[in-house]
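**Q** build me a structure from this.
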Amino acid sequence: MDELELACFQIISAAGIAKSSYIEAIKEAKKGNFNKARLCIDEGDVNYTQGHNVHSKLIQQEADDKKINFNLLLLHAEDQLMSVETCKIMASELIESYERIVALENRR
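**A** Okay, the predicted model is just below:
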């Protein structure tokens, strides 16, 4: 496995773990476990950042005139990283919505 393939798999792995954490955050919020949901978001952020850092190194290599051979694996890794960012936004919005729902139900 060459350096680029390894970087791609690191990005894909980190993105997958982050996505799982964000989905777990939504599930916890749905059950009313908002503190646990926030912990899951934080865990997801750590993994997302790891993947993002690997991606940033690839961008820096390209900027330093070390050509990166663009391939389908890199495209997939970048796609996974972008979709996780969307997943985080949606998870955060859903957690906030569940908190508002619970607050409204408790006011009845």
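
**Q** when you work out contacts or count neighbours from here on, use the C-alpha atoms and nothing else.
**A** OK.

**Q** quick one: buried residues of stretch 91-108?
**A** Under the neighbour-count criterion of 16 or more other CA atoms under 10 Å, stretch 91-108 has Ala91, Ser92, Leu94, Ile95, Tyr98, Glu99 buried.

**Q** is the first one in contact with Ile26, as I believe?
**A** Yes: with contacts counted by CA atoms under 8 Å, Ala91 reaches Ile26, the gap being 5.6 Å.

**Q** tell me where this protein has helices.
**A** Taking DSSP state H to define them, one finds helices in the chain at 3-30, 34-63, 72-106.

**Q** the second one - contacts with which helices or strands?
**A** So that's helix 34-63. Applying 3 or more CA pairs under 8 Å, 6 or more residues apart in numbering; DSSP states H and E, we find helix 34-63 packed against helix 3-30, helix 72-106.

**Q** which of the helices of the chain sits most buried?
**A** Greatest average neighbour count among these goes to helix 3-30 (a mean of 21), per mean count of other CA atoms under 10 Å.

**Q** this one next, for a side-by-side:
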Amino acid sequence: MQVVMQIILAGGNAKNFAMQAITAAKNGDFTLAQQQMDNADKSLVEAHNVQTNMLTKEAQGQHTPVDLYMVHAQDHLMTAITFKDLANEVVAVYQRLATES
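**A** Model prediction:
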């Protein structure tokens, strides 16, 4: 359960940082937007490290039971990754609009 919660927490943090980056870009604060995107990346690395550790154990024969919590954690992580990628594009659009004004 601890591993599942680490993935959910890191994924949630990443998504939250990405949303804050969009808000900062919308307000014209591109330095803050970049900082928040960096924070999102760090959170995703944390989640990825937990996931990699699980995969390594699996490869070594230490099977992790897959239950609804694990499925939820993986879904949460994939959603956060997608949201961060989209946030990157939204921030870039706000930057472009700011330079063209």
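
**Q** need the TM-score between these chains.
**A** Aligned and superposed, the two chains score 0.97 in TM-score terms (TM-score structural alignment, normalised by the length of structure 2); 101 aligned residues with a CA RMSD of 0.7 Å.

**Q** what residue is smack in the middle of structure 2?
**A** Centroid-nearest residue in structure 2, with CA atoms, centre = their mean: Ala14, separated by 3.4 Å.

**Q** show the contacting residues for the nearest residue to it once chain neighbours are set aside.
**A** Excluding its sequence neighbours, the residue lying closest to Ala14 of structure 2 (CA to CA, 6 or more residues apart in numbering) is Ala40, at 4.1 Å. Applying CA atoms under 8 Å, 6 or more residues apart in numbering to Ala40 of structure 2 gives the contacts Asn13, Ala14, Lys15, Asn16, Phe17, Ala18, Lys84.

**Q** map Ala40 of structure 2 onto structure 1.
**A** Structural alignment (TM-score structural alignment) places Ala40 of structure 2 against Gly44 in structure 1.

**Q** for Leu9 of structure 2, same thing?
**A** Matched by TM-score structural alignment, Leu9 of structure 2 corresponds to Ser13 in structure 1.

**Q** next one: His76 of structure 2
**A** By TM-score structural alignment, His76 of structure 2 lines up with Gln80.

**Q** surely that match meets Ala15?
**A** Yes: under the criterion of CA under 8 Å, Gln80 of structure 1 makes contact with Ala15 at 6.2 Å.

**Q** any common contacting residues for these two?
**A** In contact with both Gln80 of structure 1 and Ala15: no residue, using CA under 8 Å, 6+ apart.

**Q** residue contacts, the closest residue to the match of Leu9 of structure 2 other than its chain neighbours?
**A** Leaving aside its chain neighbours, Ser13 of structure 1 sits nearest to Gly51 (7.8 Å; criterion: CA to CA, 6+ apart). Residues counted as contacts of Gly51 of structure 1 (CA under 8 Å, 6+ apart) are Gln10, Ile11, Ile12, Ser13, Ala14, Ala15, Leu81.

**Q** if you set the cut-off to 7 Å instead, what comes out?
**A** Going by CA atoms under 7 Å, 6 or more residues apart in numbering, Gly51 of structure 1 touches Gln10, Ile11, Ala14, Ala15.

**Q** try Ser83 of structure 1
**A** So Ser83 of structure 1 contacts nothing (CA under 7 Å, 6+ apart).
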